[in-house]
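**Student:** got a sequence here, can you model it:
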Amino acid sequence: MPTQPIHRHTRGVYIIAATPFTATGEVDDASTDRLVDFYLEHGVDGITILGIMGEANKLTEAEACAFASRVLRRVDGRVPVIVGVSGAGIDNLRRLAVFAMENGAAGVMVAPTPGPAVEDRIRHYFHQVCEALGPGVPVCLQDFPQVTGVPISAATILALTRECPEIVMLKHEDCPGLGKLSAVRAGSGTVETPRLSILCGNGGLYLPQELARGADGAMTGFAYPEMLVEVVARHAAGEIDRAEDIFDAYLPILRYEQQPGYGLAVRKAILHHRGVIADPRTRAPGPKLGPLDQAELLRLMARTDINVKELNHGS
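**Tutor:** Model prediction:
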C-alpha cells in the first residue's frame, strides 16, 4: 500500500529504527517484524530506516534492499517510511533511493559526504543528489556533524531549501544546535524561502527545548518511543509543563543511552530487554555491553518504570 510522501509540514515522531541481527550476525527478519510492530503500537507517526544508528554502513547493498523491503511490507502504508540512502557514490545512492521509492517509501534521507567543510562543496553535492534523484523523491537533509564531520551552517540549509525544492525536511542534530534551529525556523516559511519541516535527533536529549524553538517533532531512536510520542503530543496541545514532566521521568536512561560511541549498544540492549529484538548485538566493529554495564542498565530500566508509574499516578 503506497503512503503519502513527506512534505514541508510533516510533524510528529519519526522513529529511527535499529537493524536487528541474529546471534550469528545475519539480519534478523523476525525481530525486524516485531520491531516495526512495537514502534507502530507506541503511536509513532513515521519510521526512518538505514540511518547511522541503523548501522547502514555495515550492510551490503543486498541486505539494505532486503531490510527496506521487509520494513515497507510490514508497515504496509500505515505510516510514512523514510529510507537513509547516504553513501560515497551518487550512483549507489540513486539506486537505493529508486528501489525504496518503488517499494513505497515516503522519501529518503541524505547526509553530506565527508570532506572539507566548505559551503560551496556542500551545496554542490546536494544539487547533484537532487538532480540525480529527480523531482519525485522528497529529501530529508541530515545535519549530524558530530558523526559526518561536516558542519552545515543555517545559511547553507536555507539556501538549499530555496535552490532544491526536493529538500523538504531537515533532520537537525547539530550540538550545540538550538541557535541554528531557531535560525532555520525563522528563515524558512518566508516569502523568499519555503517552509522546511524540522525533526530533531540526538536521542531526544534536548527535545523540550527544540520543540519550544519551533521543531516539528523528533526523528531519533530512543528505545522508549512512547516518551517521544507523548512529549511531542503534549507540547503540541500546549501542555508544556506536563510534556517536560514526562520527559524528566525518562531523562536518566535517556542520558545513559546517549553516551557517544556506546549508545547504540545500550539502545539495542533496552530493546532486547523489552522483548522486541532477540539479540542485542551490533555488527563489528561495534560496542558491546559487559556484565557490569548490563546490571547498571537493568537498574536504570527498573527505576524508569518506577518513575513513569509515579508520574502517571500523580497525573
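
**Student:** make it CA atoms for all contacts and neighbour counts henceforth
**Tutor:** Will do.

**Student:** for whichever strand or helix holds Asn307, name the packing helices and strands.
**Tutor:** Using DSSP states H and E, Asn307 falls within helix 291-313. When contacts are defined as 3 or more CA pairs under 8 Å, 6 or more residues apart in numbering; DSSP states H and E, helix 291-313 sits against helix 240-257, helix 263-273.

**Student:** for comparison, sequence B:
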Amino acid sequence: MITGSIVALVTPMYPNGELDWEALDQLVEFHLAEGTDAIVAVGTSGESATLSVAEHCQVIKRVVAQVRGKIPVIAGTGANSTAEAVVLTQEAKAAGADACLLVTPYYNKPTQEGLYQHFAHIAKAVDIPQLLYNVPGRTAVDMLPETVARLATVTNIIGIKEATGDLARAQSIVDQCPDDFVLLSGDDATAVELILLGGKGNISVTANVAPKQMAELCRLANAGQSEQARALNNQLMSLHQALFLESNPIPVKWALSALGKIQSGIRLPLTELSSEFHEPLKLAMEQVGLVSQSRV
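**Tutor:** Presented below is the predicted three-dimensional model:
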C-alpha cells in the first residue's frame, strides 16, 4: 500500500500564520495530477510542532477529504507524550487516514526500552497501520535497528521512515526485520540507494516542488533500474541540498511561494528563508527545470 514517492506535505499559511485551506486543497490536487504515490499530512514539513491539536486534526481531515481515496494518506501523529500521540492517532483513524507516522519522542531522550514501550503502547491502543519515524538530527534520540526489529513484530507496526541517511543502518534494518516490513527513506539525497537496498519508497521534501521527478525516481529505483534512477537523482541533487540550506520546511515553503503555489506564511519560531539563500535555491530550482513565477 505504501510505496514510491510520498510527499511530506507542507501546511500552507497566510503571512499572519493562519492556515490557508484553499492552498492546501490546491496542493493536494497538484500532487494527484503529478503522480505522487502517497501524502504525509502534518509531519515535520507540515509544521506539526507549531499547529494546535485542533488544527492538526483539521488538516488531516481536509487532506483525506480532498484525496478522495485516490492515494494513501499518512497522518503525522507522533508526540513526545505517549498519551498525546495516542489521542492524535485516534483522531487520524477517525478522520479516515490510511496509516500514521509516529516520530520518536523528542526532547525526552528515552532509552531504547522506553522507545519500544512507547510505540508498542500506541500500536495496541489504536488499530491503524503505523510507521515509525527515526530522525535523530531533530529529536535528540536515535532508535537503533535492534529496537526497530523488536517493534516490527508488533501487530500494525508496518514499517519505518529512516531519516539518518545512513545506508549501513538501512541495510541492518532490512537484515533484521521481516520481508513485509516497509522501509522508507526520509533523506532525499540517499533515497535511491536505500530503495535499491530493499526499501519501498521515500517520504520526500523535494517532492513538494518536483513531484513528477520524484515519482519517476522512485519508480525507477523500485523497478531495479539503478543506472537510470541514479542519473535522475544526480540531476536533482542540487535541489535536494538547497532545500536544506536552512531548517526544513523553511526553504521548501519559500520555493513553493516562489512558484506561486502558496503564500509566504510560516510560524515562529521558524522564520522565512534568509535573503542570502534566495539565489542559491532559485538556481537549484532552475537547474531541474522549475520555472519561477516569483512572488518573493
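
**Student:** re the thing from before, of the helices and strands packed on helix 291-313 of the first structure, which is nearest Ala284 of the first structure?
**Tutor:** With CA to CA as the measure, helix 263-273 is the member of these nearest Ala284 of the first structure (11.5 Å).

**Student:** sorry, back to before: winner for burial among the helices and strands packed on helix 291-313 of the first structure?
**Tutor:** helix 263-273 (a mean of 22; mean count of other CA atoms under 10 Å).

**Student:** what are the ranges of the strands in the first structure?
**Tutor:** Secondary structure of the first structure (DSSP state E): strands located at 12-16, 46-49, 81-84, 107-110, 139-143, 167-172, 197-200, 217-218.

**Student:** how many residues are close by the alignment partner in the second structure of Gly201 of the first structure?
**Tutor:** Under the alignment (TM-score structural alignment), Gly201 of the first structure pairs with Gly186 in the second structure. When neighbours are counted by other CA atoms under 10 Å, Gly186 of the second structure registers 25.

**Student:** how many neighbouring residues does Ala215 of the second structure have?
**Tutor:** A count of nearby residues for Ala215 of the second structure, using other CA under 10 Å, gives 21.

**Student:** quick one: residues contacting Ile157 of the first structure.
**Tutor:** By CA atoms under 8 Å, 6 or more residues apart in numbering, the contact set of Ile157 of the first structure is Val184.

**Student:** trace it over to the second structure, please.
**Tutor:** Looks like Ile157 of the first structure aligns to Val148 there (TM-score structural alignment).

**Student:** and what of Phe21 of the first structure?
**Tutor:** By TM-score structural alignment, Phe21 of the first structure lines up with Met13.

**Student:** how near is Gln263 of the second structure to Trp21 of the second structure?
**Tutor:** Per CA to CA, to the nearest Å, Gln263 of the second structure is found 12 Å from Trp21 of the second structure.

**Student:** who has more neighbours out of these two?
**Tutor:** Regarding Gln263 of the second structure and Trp21, a neighbour count based on other CA under 10 Å identifies Gln263 as having more, with 20 against 17.

**Student:** ok, that one touching Pro12?
**Tutor:** Yes: counting by CA atoms under 8 Å, Gln263 of the second structure touches Pro12, with 7.0 Å between them.

**Student:** report the contact partners of the match of Gly201 of the first structure.
**Tutor:** Counting by CA under 8 Å, 6+ apart, Gly186 of the second structure touches Lys161, Glu162, Ala163, Thr164, Gly165, Asn202, Ile203, Ser204.
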